[in-house]
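*Asks:* Got a sequence here, can you model it:
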Amino acid sequence: MHYTGTIWRPPYEAASLLIEVTAGCTHHKCKFCTLYNDLPFKFRMSPMEDIECDLQEVKRAVKGWNSRRIDRVFLTGANPFVLSYDKLADIAGLIHKYLPSVKSIGSFARITDVTPKTDEELAKLRALGYDGLTIGIETGDDEALRFMNKGYTSADIIEQCQRLDAADIHYSFFYLVSISGVGRGEIGAKLTSDLCNQIHPTLIGANMLTIYPDSELFTEIQHGNWQEESELEKYKEVRTLIENLQIPTIFAAMGASNAFQFHGQLPKDKKKLLSFLDEIIGNVSEEELKKYRRSVHHL
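*Replies:* Now for the predicted structure:
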């Protein structure tokens, strides 16, 4: 199998077959991100012959399994959905050729990856199996989006996700707790809930901002241009987000950045989740949470 650098996937894609079709990120400008710093290039697409070779290898392996069937493929790389419709269609064709049991194909995506695709192309990609994208929107706070150099606005998120809704392409969000900075966390949470309430994310996954020395954000902090929330403020922010969400969705904090992992179905589990967060806010010390943050050497 062809894999380049550290391979990232969402926690809920643990059972999916991981196929590398891109490596790196086309944007690679977010101030907080260090996920692809181990690559000697910004972005590249895998040669189609490598993708086909990996699928052939998997097909041979599947023949030796008595009961397991592969029904989902997750394309790796920061944002494979940036590839053109034609390239994504060709990749889907290879997947279905060698693994006919596959029912859906997912990947990470940026909001800007959706923009250039026509509504017709999105519908065709859905018919080819593309479904369950994971989008790191981070926040609905335009001030934070601008400062962190995400490359889009909250209005862009709403517009492009409404297009995904129309194409019946389901998507999940990553929300980055503390991205709005000290004193603005709950403001950012409310703005994000307002945004999410207008669209239909299947899941909203919260990740706690963890700042590393090789990030541009670390330099901004050294220059006094930005300040991180306290750990307890981060949990108050998450509480505000959940409290203001009015849509049916799964809320999850399951990644390594979270000292306490939890998930639930909204609105059914809202009271339970809020109570759990109240317990953390009222009974866990700032120093205990900071100790965990310092222990997260890499996400």
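
*Asks:* From here on, just use CA atoms for contacts and neighbour counts.
*Replies:* Fine.

*Asks:* ok, which stretches of the stretch 1-150 of the chain are helices?
*Replies:* Counting by DSSP state H, counting those that start in this stretch, the stretch 1-150 of the chain has helices at residues 48-63, 85-98, 111-114, 119-127, 142-147.

*Asks:* Of the ones you listed, which stretch is the most buried?
*Replies:* Of those, the one with the most neighbours on average (mean count of other C-alpha atoms under 10 Å) is helix 111-114, at a mean of 20.

*Asks:* which residues are in contact with that helix?
*Replies:* Residues outside helix 111-114 that contact it (C-alpha atoms under 8 Å, 6 or more residues apart in numbering): 79, 81-83, 135, 137, 151-152, 156-157, 160-161.

*Asks:* Distance from that helix to the middle of the chain?
*Replies:* Its chain's C-alpha centre and that of helix 111-114 lie 13 Å apart, by C-alpha atoms, centre = their mean, to the nearest Å.

*Asks:* To compare against the first, here's the next sequence to fold:
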Amino acid sequence: MHYTGTIWRPPYEASSLLLEVTAGCTHHRCKFCTLYEELPFKFRMSPLADIEEDLMELKEQSELWPDHHGRRVFLTGANPFVLKYGRLMEIASLIHRYHPAIETIGCFARVTDVTAKTDKELSNLRQAGYDGITIGIETGDDEALIFMDKGYLASDIIQQCSRLDKAGISYNFFYLTSISGAGRGEIGAKATAEVCNQLHPVRIGANMLTVYPESGLYQEIQKGNWKEEGELERYMELRTLVKNLKIPVYFGALGASNAFQLQGILPRDKEKLLYTLDQIIETVSEEELQRYRRNLPHL
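*Replies:* Sure, this is the predicted structure:
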């Protein structure tokens, strides 16, 4: 298999077949991100010959262990959905040729990856199997999006994800707790809830920002341009987000960046989630949470 660097995938893609079609990130400017620093290039497309070779290898493996053959493929890389429509359709055709049992194709995507595709192209991609894509919107707070150089605003999230809704392509959001900085967490949480309440994400996954020395954000902190939230403030922010979400959605904070992991279905489990967050805020010390953050080697 042609895998380049560390392979990142959401927790809910654990049973998906992993197929590399890109490596790295086309944007590669988010100040907090260090996920692809190990790569000697910014972004690279996989040759179709490599993709086909990997699909043949996966087919051989599935024939040896038929019970482990999944019905979903997850395309690896920071944002494979950036690929042009024709390329994505070629990849889908290869997947279905070698693995006719595959029903859906997922991947990471940036908001701006959707912008470049027409409504008809999005509809055709859904028919080809693309569904359940994961978008790191991070926040609905425009001030934070601009400072972190995400390359889009809250209005773009609403516009482009509404187009995904129209095309029938389901999607999941990643929220980055504390991206708005000290004293602005609850502002960012309310802004994010306002954005999400206008859309139809299947999942909202919350990760907590962890600042590493090699990040651009670390340099901004050293210059005094940005201040990180305290650990308890992060949980108050997370509580504000849960409280203000009005849509039916799965909510989870399951990544290693979260000292305490929690999940539930909203609105059914809202009170249970709020109670759990209240218990953390009231009984866990700032020092204990800071110790966890300091000892977190990577996400």
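
*Asks:* re the thing from before, make JSON lines from the helices of the stretch 1-150 of structure 1 and add distance to residue 34 of structure 1 to it.
*Replies:* Listed next are the helices of the stretch 1-150 of structure 1 as JSON lines, based on distance: least, C-alpha to C-alpha, whole Å:
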{"stretch": "helix 48-63", "distance to residue 34 of structure 1": "26"}
{"stretch": "helix 85-98", "distance to residue 34 of structure 1": "27"}
{"stretch": "helix 111-114", "distance to residue 34 of structure 1": "19"}
{"stretch": "helix 119-127", "distance to residue 34 of structure 1": "30"}
{"stretch": "helix 142-147", "distance to residue 34 of structure 1": "16"}
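
*Asks:* Identify whichever of these lies nearest to residue 29 of structure 1.
*Replies:* helix 142-147 (11.0 Å; C-alpha to C-alpha).

*Asks:* May I have the secondary structure class of the closest residue to residue 255 of structure 2 other than its chain neighbours?
*Replies:* In space, and not counting its chain neighbours, residue 255 of structure 2 is closest to residue 207: 6.2 Å by C-alpha to C-alpha, 6 or more residues apart in numbering. For residue 207 of structure 2, the assignment made with DSSP: H, G, I helix; E, B strand; the rest coil gives strand.

*Asks:* and what of the one 10 residues further on?
*Replies:* Assigned with three-state DSSP, residue 217 of structure 2 falls in the helix class.

*Asks:* just the strands in the stretch 151-299 of structure 1 please.
*Replies:* 171-177, 203-208, 249-253, 262-266 (DSSP state E, counting those that start in this stretch).

*Asks:* Just put those in a markdown table and tack on mean neighbour count.
*Replies:* Shown next, in a markdown table, are the strands of the stretch 151-299 of structure 1 (neighbours: other C-alpha atoms under 10 Å):
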| stretch | mean neighbour count |
| --- | --- |
| strand 171-177 | 23 |
| strand 203-208 | 22 |
| strand 249-253 | 21 |
| strand 262-266 | 16 |
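
*Asks:* Out of the ones you listed, which is closest to residue 234 of structure 1?
*Replies:* strand 171-177 (6.1 Å).

*Asks:* what inclination does the closest one have with respect to strand 249-253?
*Replies:* Interaxial angle, strand 171-177 of structure 1 versus strand 249-253 (axes from the mean of the first three to the mean of the last three C-alpha atoms, to 10 degrees): 40 degrees.

*Asks:* thinking again about what came up before, make a ChimeraX selection of the buried ones in the contacts of helix 111-114 of structure 1.
*Replies:* Here is the ChimeraX command that selects only those of the contacts of helix 111-114 of structure 1 that count as buried (16 or more other C-alpha atoms under 10 Å):
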select :79,81,82,83,135,137,157,160,161
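
*Asks:* hang on, the earlier thing: turn the strands of the stretch 151-299 of structure 1 into TSV, including distance to residue 287 of structure 1.
*Replies:* Formatted as TSV, these follow (distance: least, C-alpha to C-alpha, whole Å):
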stretch	distance to residue 287 of structure 1
strand 171-177	18
strand 203-208	16
strand 249-253	20
strand 262-266	21
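
*Asks:* Of those, which is nearest residue 228 of structure 1?
*Replies:* Across those, closest to residue 228 of structure 1 is strand 171-177 (C-alpha to C-alpha), at 10.1 Å.
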